[in-house]
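Novice: okay, sequence plus prediction incoming.
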Amino acid sequence: MDIDTESTATSLDENTENFCDNPTRDTIAEGLMGLIKPTVDQLDERVRATRLSQVELRQCIEGLSEELKRISEDQKHSIDLEVYLKKLINAKQRVTVLSNILQSAQERLNRVHMSIDKETVKRKVLLNNTIEDPHSVVLSKNIGSSMSLQTPLYNLNDFPDVYEPSEDTHLFIDALEKDMKYIINSKPTLACEIGCGSGVLIAALAKILKSTCCYFCTDINPKACIATTRTAKMNKVPLECTRMDLTTNLKCKFDIVLFNPPYVLTEELEIFGCGLNRAFAGGLRGRSVTDRLLNNLNDILSDNGVCYLLLLKENNIGEIGEKMGEKGFKIKLVIQRKIPGEHLFVYKFSKA
């Protein structure tokens, strides 16, 4: 047994040695490795690229998930477009006001040209009559003697921050003309225009009442007070104009009050300041300033006094009528007019 065991071990050692020193095997192994290694390296690169792509894909999925979650949360809250719609409407109304101002200026220029042409023709006729008959006297007292109430003279070239008389101003003058008989018969002694601007309304009223009445004006815009004073001088109207908010510093009561308020629907912040925006910006309902006056109208008017007030259709005139009726006022429509973009009214308020 010992002999056999020893010989077997020797045989195994020899075989192992022969295997390790086999050059043919080594050559074949190197050849196989040379063939396989590029493929393995290529697979390794592709596996590495796949892992990187998976990381990027994971990041994209996480980002998309967050975006979808944000969109889902946003959809829970409805978008309020009413605010933007109101801003567009307010912008449209402001553009309409400016357009009316420009149109009014153009119409005024046209009237000036017509007046010049008429005056030229009239002077030619007078000159011809004088030449034909030197002893004749041409009387022109009837020229312009009709009861139509013309827009008073004014000049705002130095006052860009003062509201230019526009369609609303002319409608107000037409209201005074239409109610002229009532105004004269009421024999007022104290009159006041609130927010006088250019001063043409109080000057128009003075054309009706002449020197039988004392005239006062107020405006929050100091430039408007100066412009009104100039208008008064141009039309030879004696008046007192003071810078103030409505009639806060006046303790007397008036027989006639004129008020063409800022009536355009705007944001509430636009009603502050003292520039041109104060002339048209009326707040969300166009009544921020108007309501303040109406709430104190009982303390402003005399017992037989009247207030002429211009309103826009969007100012909710029905609601104003109900509130003032509850306060004991009579309300009467004097005149109304539709112009591009606006429907305007002039109402007369009096104590019942």
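Specialist: Cool, the structure landed.
Novice: from here on, contacts and neighbour counts on C-alpha atoms
Specialist: Will do.
Novice: what helices or strands is the lengthiest helix in the chain leaning on?
Specialist: Taking DSSP state H as the criterion, the chain has its longest helix at helix 23-75. If contacts are counted by 3 or more Cα pairs under 8 Å, 6 or more residues apart in numbering; DSSP states H and E, helix 23-75 sits against no helix or strand.
Novice: let's go with 10 Å and repeat that
Specialist: Helix 23-75 sits against helix 2-20, with contacts defined as 3 or more Cα pairs under 10 Å, 6 or more residues apart in numbering; DSSP states H and E.
Novice: mind giving me the packing neighbours of the helix it packs on?
Specialist: Using 3+ Cα pairs under 10 Å, 6+ apart: helix 2-20 touches helix 23-75.
Novice: what's the following helix or strand after the helix it packs on?
Specialist: Toward the C-terminus, helix 23-75 is succeeded by helix 82-132 as the next helix or strand (DSSP states H and E).
Novice: how much does the longest helix of the chain deviate in direction from helix 2-20?
Specialist: Comparing the axes of helix 23-75 and helix 2-20 via axes from the mean of the first three to the mean of the last three Cα atoms, to 10 degrees yields an angle of 60 degrees.
Novice: centre of the chain to helix 23-75, how far?
Specialist: Distance of helix 23-75 from its chain centroid, counting by Cα atoms, centre = their mean, to the nearest Å, is 62 Å.
Novice: got a list of what the nearest residue to residue 274 once chain neighbours are set aside touches?
Specialist: Nearest residue to residue 274, sequence neighbours excluded (Cα to Cα, 6 or more residues apart in numbering): residue 221, at 5.0 Å. Residues near residue 221 by Cα atoms under 10 Å, 6 or more residues apart in numbering: 161-162, 195-197, 242-245, 273-276, 278-279.
Novice: comparison target, given below:
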Amino acid sequence: MTAPVLAPAGGLGRMWALPGVYVPQEDTLLLARAMRREGVGPGRRVLDLCTGSGALAVHAARLGADVTAVDIGRRAVTSTRVNALLAGQRVTVRRGDLTAAVAPGSRFDLVVSNPPYVPAPSAEVPRRGRARSWDAGPRGRLLLDRICDAAPGLLRPHGVLLLVHSALCDPRATVDRLAGAGLRASVVDRDRIALGPVMRSRAGWLRDQGLLAPGNDKEELVVVRAERI
């Protein structure tokens, strides 16, 4: 087995991660910046869905929030627990499929999520392997749509969802789905970055699907903010 990695995470510190666990990248940092505007601190309840290495969960805990982190992967759950321990922070870590791991009736002031969103030829999310951290169906929306649908039931009044993904996955569809669920939603952050290794490896397929323009070697990341009114 490949050894665990200790990956730099910008202003979030360094994250320990078992093989196959998503380590903090540009999308993580973009979401962390959006979190800082939401007044995360003592007395606030935060839920991190698809926590990966737990970088955002630990960040929220450092700010004083009461944090729950969820991931379906055993290695992600272990990595998050280790990172919380190394940071000296208290994070409730649960393993499960999105909201199935959250206690019924639980409500949060802030829900953050950096889910798998890379468009992939398969119509199903992988059950194992590294691709489980990023593959999300032909349009990249298998988890995005589920999170949008679940968000109203997770938020307290005036609670906020922050959801990051690639513009290849159609941000307008995210905003419209959240608005249709009764939330006030908009794109609040954007960042244009070079295509990463996974996107580059399937650039031809993405172009064939009309998701990536010919000659384009960059993608735009977006953060969608949705508030329960």
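Specialist: Perfect, thanks for sending it. As the structure is a prediction and not an experimental result, all values here were calculated from the model.
Novice: tm score of chain vs chain?
Specialist: The TM-score (TM-score structural alignment, normalised by the length of the second structure) is 0.79; 198 aligned residues with a Cα RMSD of 2.0 Å.
Novice: what range in the second structure matches the longest helix of the first structure?
Specialist: On the second structure, no counterpart of helix 23-75 of the first structure exists by TM-score structural alignment.
Novice: what's near enough to touch the residue nearest the centre of the second structure?
Specialist: The geometric centre of the second structure, computed from its C-alpha atoms, lies nearest to residue 114 (Cα atoms, centre = their mean), at 0.9 Å. Contacts for residue 114 of the second structure (Cα under 10 Å, 6+ apart) come out as 22, 24, 27-28, 31, 48-52, 56, 134, 144, 162-165, 223.
Novice: out of the contacts of residue 221 of the first structure, which are buried?
Specialist: 161-162, 195-197, 242-244, 274-276, 278-279 (16 or more other Cα atoms under 10 Å).
Novice: which of the contacts of residue 114 of the second structure remain contacts when I look at the first structure?
Specialist: Here is what carries over to the first structure from the contacts of residue 114 of the second structure, by both residues aligned by TM-score structural alignment, their matches' Cα atoms under 10 Å: 27-28, 31, 48-52, 56, 134, 144, 162-165, 223.
Novice: of the residues you listed, which belong to helices?
Specialist: Reading helices off those with DSSP H, I get 27, 28, 31, 56, 144.
Novice: now do the helices in the second structure.
Specialist: With DSSP H, the ranges of helices along the second structure come out as 26-36, 55-62, 74-87, 142-154, 171-180, 197-201, 203-208.
Novice: the shortest one corresponds to what range in the first structure?
Specialist: I take that to be helix 197-201 of the second structure. Helix 197-201 of the second structure covers no residues of the first structure once aligned (TM-score structural alignment).
Novice: closest to residue 173 of the second structure out of the ones in helices among the kept ones among the contacts of residue 114 of the second structure?
Specialist: Closest approach to residue 173 of the second structure among these (Cα to Cα): residue 144, at 9.7 Å.
Novice: residue in the first structure matching the closest one?
Specialist: In the first structure, residue 144 of the second structure lands on residue 290 (TM-score structural alignment).
Novice: save the ones in helices among the kept ones among the contacts of residue 114 of the second structure as TSV, and put in distance to residue 120 of the second structure and neighbour count too.
Specialist: Compiled in TSV, those are given as follows (distance: Cα to Cα, whole Å; neighbours: other Cα atoms under 10 Å):
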residue	distance to residue 120 of the second structure	neighbour count
27	18	20
28	21	20
31	23	23
56	25	28
144	14	22
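Novice: what is the most widely separated pair among those?
Specialist: Applying Cα to Cα across those, the maximum distance is between 56 and 144, 17.9 Å.
Novice: and stretch 145-156 of the second structure, how far from the first structure on average?
Specialist: Its matched residues in the first structure lie on average 1.2 Å from stretch 145-156 of the second structure after superposition (mean Cα distance after the TM-score superposition for the first structure).
Novice: nearest residue to residue 71 of the second structure in space, ignoring adjacent ones along the chain?
Specialist: Nearest to residue 71 of the second structure is residue 50, by Cα to Cα, 6+ apart, at 4.6 Å.
Novice: what's the answer for residue 93 of the second structure, then?
Specialist: Per Cα to Cα, 6+ apart, closest to residue 93 of the second structure is residue 69, 4.8 Å.
Novice: so who does the equivalent of that neighbour over in the first structure touch?
Specialist: Aligned counterpart of residue 69 of the second structure in the first structure: residue 217 (TM-score structural alignment). Residues in contact with residue 217 of the first structure, defined by Cα under 10 Å, 6+ apart, are 191-197, 199, 202, 225, 228-229, 239-244, 246-247, 257-258.
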